[in-house]
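Asker: this one's structure only:
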């Protein structure tokens, strides 16, 4: 990163802290009602069963995941092994177009999904739905694998590779190009623009301000609490984070991929290892914990509570746990080095599996084994519940949780900066000026997010992320036959030996 870029980043992020001073309440007062109106529309409730109401967008996502699982004959299970072979580099070819490896593409996408939702969102889900929520969380994770397969295959299929080697892909591309192939170019263009606008809004809010705000909250909690230096000078924390993010994102997807390929496994190991330690220390409670999960999942009250807890609270935080159906991950996956689009779809299967089936399940098990599942539904339980559960066995875990929270927030911001940039490029074109404009805007919003509460804005940005699923899933339904054809052709080449392992 050039010195002038560092100075520009410092100058503009400092200006972000100045901008934040004194305008928090004014922004919420002036635009809050409009933002809340949009948020209410996206999260409006519809009747489900037994008097339970669920946001329509949640039903929209779950129905799609179920449909794609059936349509592709349980691709999430039958191609799990081949996906691992691709992920491990067994079929990598150096001459393939793209910017990152399968592993780097996966870790970049995972960095946008493995985040605070795994810590706070799961605790909230278990708090409301009880132990049975864990079972439904696993089910939703498996279903989401199929949706992720479809959108990431399309991301590579319709990507644009520029003369300089940079890749531009994701829903903006497959909506506009895929629909145009079938004679509906105008419809596809409209859907692509809607997606891009929502993606930019979501990247600046849920993928940026919320992340730094929650990371700061945890740091403050272990460094003096309310009234401490950082509590009164949050902008300084934001400035430090902005500089670190800026140094990384200026290098583009290659730089982000290199960082996340090391950071994501590291932070994942820290968190999973800590969870396994707690589970091992309470090994005599493992059997009863699993028994409570199964019993709770299939009793009428707990089943509905589990569905509500997972689908509304657990998945809603941090743009769902795995973002299946949102379309954001396909932007990162589209940059992979491959000549066969379906290969990245098969690698992407692992994203919901790692994020939801593994990491979220460990969180839920620790909470259950430690005896912190409330007897009655309890709203508002989040990171404090997870911290207390881990802390019951490991007294110093709040410090580990703080490190995890900061790393999760940092990696999420890296991924969403790239998502937002590609959406920005789609609307305003490619070039250094456009890239620098968006990157600076993103960095300024980091400082703003650490300096302001902006309750209405953050709620609005969450709604923007969920709104991305509307045009995206329309495109997935419309282009599913294309993916089915790609899959059949690829598997035929594997079977005939035309495609062979590279090592």
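Answerer: Sure thing, it's come through. It should be emphasised that the depicted structure is a prediction, and the values quoted were computed from it without experimental measurement.

Asker: CA only for contacts and neighbour counts going forward, please
Answerer: Will do.

Asker: which residues of the stretch 351-500 of the chain fall in strands?
Answerer: Chain-ordered strands for the stretch 351-500 of the chain, with DSSP state E, counting those that start in this stretch as the definition, do not occur.

Asker: Tell me where it has helices.
Answerer: Taking DSSP state H, counting those that start in this stretch as the test, the helices found in the stretch 351-500 of the chain are 361-369, 383-391, 397-428, 432-451, 455-467, 469-496.

Asker: Adding distance to residue 240 and mean neighbour count, write those helices out as JSON lines.
Answerer: Supplementary listing: the helices of the stretch 351-500 of the chain in JSON lines, determined by distance: least, CA to CA, whole Å; neighbours: other CA atoms under 10 Å:
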{"stretch": "helix 361-369", "distance to residue 240": "29", "mean neighbour count": "26"}
{"stretch": "helix 383-391", "distance to residue 240": "23", "mean neighbour count": "22"}
{"stretch": "helix 397-428", "distance to residue 240": "11", "mean neighbour count": "23"}
{"stretch": "helix 432-451", "distance to residue 240": "9", "mean neighbour count": "22"}
{"stretch": "helix 455-467", "distance to residue 240": "21", "mean neighbour count": "24"}
{"stretch": "helix 469-496", "distance to residue 240": "33", "mean neighbour count": "17"}
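
Asker: In addition, the following structure is provided for comparison:
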């Protein structure tokens, strides 16, 4: 069901063009605000224009760090790795394009959301696309759809992927069982989010700068260690941008369409430009000038994607781990058994596998039948086990955690029907696991994996904190302030459950949830394009003295 939903939403041909098209339209319509107002955004967050008497709950800097904590998360560590795993180096180019045009999209959605924010019964500010939709467009039905999608996405985007990736990293790096990781962090999450936006802002304004510095230092340790591979990495990024990525190592290649779709989709997940989520955090900023807060938001995609995601991408590409096979545990949703014997080092086999994995015309069929297993090793037959889009090697099958399986396993629709067996072997890896391995290929050696684990912990935990705020603002809009506490309890419970769930399944939920928010938001900002231009022009006319860098 999730695969089908993704195929008509984020995975559909139209979606990347729609997302980039809206950003391109506003970039031209507003005369490249991501360039004109970039320097001013930096001046605003220094506090130069802060006024304590203005309405709001947080400073410009706190609003930015809260929004950044919602975007800088698994998307920067696991999401970039997933994009490169799926689309090859070319996917990073399309992540950049999503960020560049996304800077304008973010500027628009934040400005409009701040303009139509309201003060709630408890005295705090509430804003977001649902408010400009209902108060600016008089389209309450669209606002309700967006608010419902925000609640769903708070779990699918901000909660579950973060918890799952933290748990997986902690188990892989420190050997801590996922259930313990989920339990401890759920308690800490509850302690933070029950304090509301002021406590959330106080925590994230400290975590975001610290975690960013730590991660950047670790990334440079790998990049400079593999400095001779940096220029070839950039060449690979640009060379495949419009043609796709050729096969190399265990990577069987990716078409242009696949790299384009994956790059745009992961770019959206990383910086959330167009999703409308960060606009909820920026609505709390203490200012009377909506456009001023919009200029602050321009910095988000730049910091999130053009800086941090690029560092992650260069670490993975320069280290070469993205096309190498590694020993790992096969998730059920990552594994598929196909009919026929294929070798990814044979050109003709690799070409067929590439067409199959890139959803192009192919003649490969999934395997149906039985596989004999002796002492944990599957006997040879007319089948090939694929895992993580690669031909699996040295496969072993266990039961009960550590006992080699003996007997026959039934296979239906390319999957084992028995769900209590564990499959291990060598294959490509993706998400946070790929980034973790890449960080060990630098000056820090194996210690690099601890940098990823700690950074992921802080990145992802702060994202879960920020998204709880997005969700409770949506609940206030839908059902009033009394609905916030039940929502927070369920949010914490979801965070715990996701820690022990299937990683690939979690990513599929995220892919669907994020687009359900994005589509109504893109429609809304397009309908308010004239008002947006008027708002910017008015700010320009009244505050030109603040913009010495902009002369026209």
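Answerer: Looks like it arrived, so ask away. The structure presented is a predicted model; accordingly, all values stated were derived computationally and were not measured.

Asker: which stretch among the helices of the stretch 351-500 of the first structure comes nearest residue 37 of the first structure?
Answerer: In terms of CA to CA, the element of the helices of the stretch 351-500 of the first structure nearest to residue 37 of the first structure is helix 455-467, at 8.8 Å.

Asker: with the second structure superposed, average distance for the closest one?
Answerer: Compared with the second structure after the fit, helix 455-467 of the first structure shows a mean deviation of 3.8 Å (mean CA distance after the TM-score superposition for the first structure).

Asker: I'd like the helices of the stretch 351-500 of the first structure laid out as TSV, including distance to residue 120 of the first structure.
Answerer: Conversion of the helices of the stretch 351-500 of the first structure to TSV gives the following (distance: least, CA to CA, whole Å):
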stretch	distance to residue 120 of the first structure
helix 361-369	9
helix 383-391	4
helix 397-428	10
helix 432-451	19
helix 455-467	16
helix 469-496	23
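
Asker: dump the residue contacts of the residue most central in space within the first structure.
Answerer: Most central residue of the first structure, judged by C-alpha distance to the mean C-alpha position with CA atoms, centre = their mean, is residue 113 at 2.6 Å. Taking CA atoms under 8 Å, 6 or more residues apart in numbering as the contact definition, residue 113 of the first structure lies against 318, 319, 320, 321, 322, 323, 355, 412.

Asker: So which of those belong to strands?
Answerer: Of the contacts of residue 113 of the first structure, none are assigned to strands by DSSP state E.

Asker: Quick one, which of these are buried?
Answerer: For the contacts of residue 113 of the first structure, a burial check counting by 16 or more other CA atoms under 10 Å picks out 318, 319, 320, 321, 322, 323, 355, 412.

Asker: with those in mind, which one is nearest to residue 476 of the first structure?
Answerer: Proximity of those to residue 476 of the first structure was ranked by CA to CA; the top entry is residue 323 with 14.4 Å.

Asker: For the closest one, give its distance to residue 113 of the first structure.
Answerer: Between residue 323 of the first structure and residue 113 of the first structure the distance is 7 Å, computed by CA to CA, to the nearest Å.

Asker: same check, this time on residue 290 of the first structure
Answerer: 26 Å.

Asker: give me the number of residues near residue 384 of the second structure?
Answerer: By the criterion of other CA atoms under 10 Å, residue 384 of the second structure has 21 neighbours.

Asker: nope, residue 280 of the second structure is what I was after
Answerer: Applying other CA under 10 Å, we find 31 residues neighbouring residue 280 of the second structure.

Asker: any idea what it aligns with in the first structure?
Answerer: Aligned by TM-score structural alignment, residue 280 of the second structure pairs with residue 331 of the first structure.

Asker: So which bit of the first structure is stretch 42-49 of the second structure matched to?
Answerer: For stretch 42-49 of the second structure, the aligned range in the first structure is residues 84-91, judged by TM-score structural alignment.
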